[in-house]
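*Asks:* 3D model of this:
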Amino acid sequence: MDITASAKSTPDNPVVDRNEWRDARLKLLELEKEETRLRDKVRAARQRLPWVKVEKDYAFDTPAGRKTLAELFDGRSQLLVYHFMLGPDWDEGCIGCSFFCDHIEGALPHLNNHDVTWVAVSRAPLEKIEAYRKRMGWNFPWISSFGDDFNYDYNVSFSDEERASGAVEYNYRKVSTNEVADEEHGMSSFYRNEAGEIFHTYSTYARGGEEVCGTLMLLDRAPFGRNETSTMSFLKRHDEYEAAPKEKGSSCCH
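*Replies:* Below is the predicted model of the structure:
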């Protein structure tokens, strides 16, 4: 992990007695409660959003063959799609998307039991997805939208014409093409009713999915936090970390 020397070696937190620490902690607790109440309000507002009926027919390459958007629901009424950054000419998946998806498999039984299907979608051809999946050791559903409009319509891929204009829409605003990658990430939600109609209910981009990443939430409670020099600068793919040296006598077993 890339931990900055200044963050690790020169903390400037005051050292106080237990009573003074408790007073400070109680003040922080009030902020945490305020954050929780705001999060509840945001969640309620999210679930009250109006929906948009999906009129276009989308199709995806999957290990089980070609599937429509309706078939991705796998018999459930709700679908979460993670827009995974892996373009047709990329050699490996995005580091941040890989980090995000490291958190998914343990949640799948719980999501499925709650009538929710989860799937990752990338624009890379299926064989490239399967090769990277094998490298990462993942088993979650991951499919290809190669040759389909899906990624473009949900604003995570951008046409040559859009890029030539100098600005594209990402995260609900026009941004310079210099501010976005060839592919971008996000998560979209869909509902399918008993009549088979599909509705787009929600999409989030950029930092909107951070709460799903348990590692970030844990780091936020560690003494040095995320130790970032820029957003998520500490990240590597999970097979790229070097074994961190342990301090002498720090092993829990010896």
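*Asks:* Every contact and neighbour count from this point should use C-alpha atoms.
*Replies:* OK.
*Asks:* Now do the buried residues in the regular element (helix or strand) spanning P109.
*Replies:* In this structure, P109 is located in helix 108-113 according to DSSP states H and E. For helix 108-113, the buried set under the neighbour-count rule, 16 or more other CA atoms under 10 Å, comprises L108, L111.
*Asks:* Before we compare anything, build this one as well:
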Amino acid sequence: MTDNAMPSVADRADFEVELDELRVREKAHSREADAIAAARRRLPMVEVDAGITVTGPDGPVTLLDAFEGRKQLIAYYHMWHTGHPAAEQCPGCTWCNGAVGELSYLHSRDITYAVFCQGPYDESRRYRDFMGWTMPWYSAVGSLDQLLVGRTIGQMYLVCYVRDGDRVFETYWTTLRGVEVMDNSYHLMDLTVYGRREPYEDSPAGWPQEWDMSLIPHILSTNGRPIAQWSRLEAGHSDDLTAR
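*Replies:* As a prediction, the model looks like this:
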């Protein structure tokens, strides 16, 4: 990056002309996203055993119970490194779940959001509490082979379910960059002139791109920790995940 890496300067009229040209592409992108969402709503579904258990604060509950009586369930499968300290837990999953705050809008559409952690309940729940998250939290250990059939255990996933009475069906799932739908920070970065500052982006010469995607998970960490942990530590939250 050079000290003067900036866009060219234009007057207001020329700026608006080029912005209007970009708007045409943005609107086409929005329409295509709407079309993809429409196709997603028309996918077939596959039945899942509603009696598969996950562990919550009161012990084992069924997948059906995790709906909390609502029609739909979005489950985020949080990666976990059992026995490792908070500083070594997944920066990507910390990034994703850190963007989930207000759940009332999902609830108004009859959707429950919950985390199905791929690690033990007590240890991972302490991480949830350290981060100050409030979403329902379960451990899916022991049931991952059934819940993630055909997928690689240990990766991050969003999985969508719908129920018909006491029957549960899986309707959609995504992984890797698909989980970006959870994050507002990246979407806001994409609106700025420097973008995400990551080398894979197509940017003009000299643009800052110091957040190297090849160094995952370091693009979501600073000073050896997931970025979001530092504010919790500064606020006096304990990151001790050991039994107590």
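*Asks:* Superposing both, give me the TM-score.
*Replies:* The pair, once superposed, lands on a TM-score of 0.79 when counted by TM-score structural alignment, normalised by the length of structure 2; 208 aligned residues with a CA RMSD of 2.0 Å.
*Asks:* related to what we said a few turns ago, and the contacts of the helix holding P109 of structure 1?
*Replies:* Helix 108-113 of structure 1 is touched from outside by R76, T117, W118, with contacts defined as CA atoms under 8 Å, 6 or more residues apart in numbering.
*Asks:* W21 of structure 1: which of the residues you listed is nearest?
*Replies:* If you rank these by distance to W21 of structure 1 using CA to CA, W118 comes first, at 42.8 Å.
*Asks:* So L43 of structure 2 lies in a strand, does it not?
*Replies:* No: counting by DSSP: H, G, I helix; E, B strand; the rest coil, L43 of structure 2 is located in no strand; its state is coil.
*Asks:* quick one on the thing from earlier: out of the contacts of helix 108-113 of structure 1, grab the one that's most surrounded.
*Replies:* With neighbours defined as other CA atoms under 10 Å, the most crowded of those is T117; it has 24 neighbours.
*Asks:* separation between the aligned partner of that one in structure 2 and S143 of structure 2?
*Replies:* By TM-score structural alignment, T117 of structure 1 lines up with T112 in structure 2. Taken as CA to CA, to the nearest Å, the spacing of T112 of structure 2 relative to S143 of structure 2 amounts to 20 Å.
*Asks:* Grab the most central residue of structure 2 for me.
*Replies:* Central residue check for structure 2 by CA atoms, centre = their mean: the C-alpha nearest the mean position is that of C96, 3.0 Å away.
*Asks:* who's in contact with the aligned partner of I52 of structure 2 in structure 1?
*Replies:* For I52 of structure 2, the aligned position in structure 1 is occupied by Y58, per TM-score structural alignment. For Y58 of structure 1, the contact set (CA under 8 Å, 6+ apart) comprises T68, L69, D148, D149, F150.
*Asks:* Which parts of structure 2 are helices?
*Replies:* Taking DSSP state H to define them, one finds helices in structure 2 at 12-41, 91-98, 104-108, 121-131, 144-147, 185-189, 229-234.
*Asks:* hang on, the earlier thing: is it true that the residue nearest to the centre of structure 2 touches G178?
*Replies:* No: C96 of structure 2 sits out of contact with G178 when judged by CA atoms under 8 Å, with a separation of 10.9 Å.
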